[in-house]
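Below is the sequence, then the predicted model.
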Amino acid sequence: MANYVELVELIVRRLVTKPEEVFVSEERSEAGAILISVKVAQEDIGRVIGKKGSTINAIRHVAKAASIKSGEKVDVDVKEEE
């Protein structure tokens, strides 16, 4: 089983201007799906999402590619600070 949190955190930390404010967590549903949640500084949200969502979609593709061998379902979501 791959460590999806480390993978996503490595990618996101290299994209943002405040890498110390990156927080990545993992939740598993009862059905076995894995949801990776990413929290970044407010000013870095646009960098992580990208134009028309292209950056976050690329991160999702990398996570899904890493999960193919194990057969797990992985999704990545960016959470906004409340």
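Received, thanks.

use CA for all of it now, contacts and neighbours both
Will do.

Quick one: the strands in this structure, in order.
Counting by DSSP state E, one finds strands in the chain at the ranges 23-28, 34-39, 74-79.

Okay, one more to line up with it:
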Amino acid sequence: MIAFFRKLFGKGDAPVVTTKRTAPAGECDLPAFVHFVAGNLVETQKQVKVTSERDDLGLLIHVDCVEGQAGRVIGRRGRTITAIQGLVRAANAGKRQKTKVIVNG
């Protein structure tokens, strides 16, 4: 079926591209993910610093922004940070570990 779509859209002779996973299956780097998302919300990614700490309750991810940029990560009425927290929980779903994202700035 995929070959049909490749012929249909003119990619019949195109090689199949596969990507390598950097983390083993089932694992992900949540602080790097949060840095990627938050970094794309502010003016430059250098304005965001993400640190994480693990304790008995779970994983706590701190997002430190340059002054005036925290509002972009938080969003109106906290909708953006709520969405980021939801994405982090979904990425960490099978581990039975609580995660929390806190924005400082």
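Thanks, I have the structure now. It should be emphasised that the depicted structure is a prediction, and the values quoted were computed from it without experimental measurement.

Need the TM-score between these chains.
For these two chains in superposition, a TM-score of 0.89 is obtained (TM-score structural alignment, normalised by the length of the first structure); 79 aligned residues with a Cα RMSD of 1.1 Å.

sorry, back to before: tell me which of the strands of the first structure lies nearest to Gly53 of the first structure.
Each of those was checked against Gly53 of the first structure via Cα to Cα, and the shortest separation belongs to strand 74-79, namely 10.9 Å.

quick one, which of the strands of the first structure is packed in tightest?
With neighbours defined by mean count of other Cα atoms under 10 Å, none of those is more surrounded on average than strand 34-39, at a mean of 19.

can you tell me what part of the second structure that strand aligns to?
Residues 59-64 of the second structure are where strand 34-39 of the first structure lands when matched by TM-score structural alignment.

how far is the matching stretch from where the chain is centred?
Here stretch 59-64 of the second structure shows a centroid-to-chain-centroid distance of 13 Å under the convention Cα atoms, centre = their mean, to the nearest Å.

what about it, how far off from the first structure?
Once fitted to the first structure, stretch 59-64 of the second structure is off its aligned match by 0.3 Å on average (mean Cα distance after the TM-score superposition for the first structure).

Show residues contacting that stretch.
For stretch 59-64 of the second structure, the external contacting residues (Cα atoms under 8 Å, 6 or more residues apart in numbering) are 31, 35, 38, 48-54, 70, 97-105.

just to revisit the earlier point, could you redo the strands of the first structure as TSV and give each row distance to Val62 of the first structure?
What follows is the strands of the first structure, written out as TSV (distance: least, Cα to Cα, whole Å):
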stretch	distance to Val62 of the first structure
strand 23-28	15
strand 34-39	12
strand 74-79	10
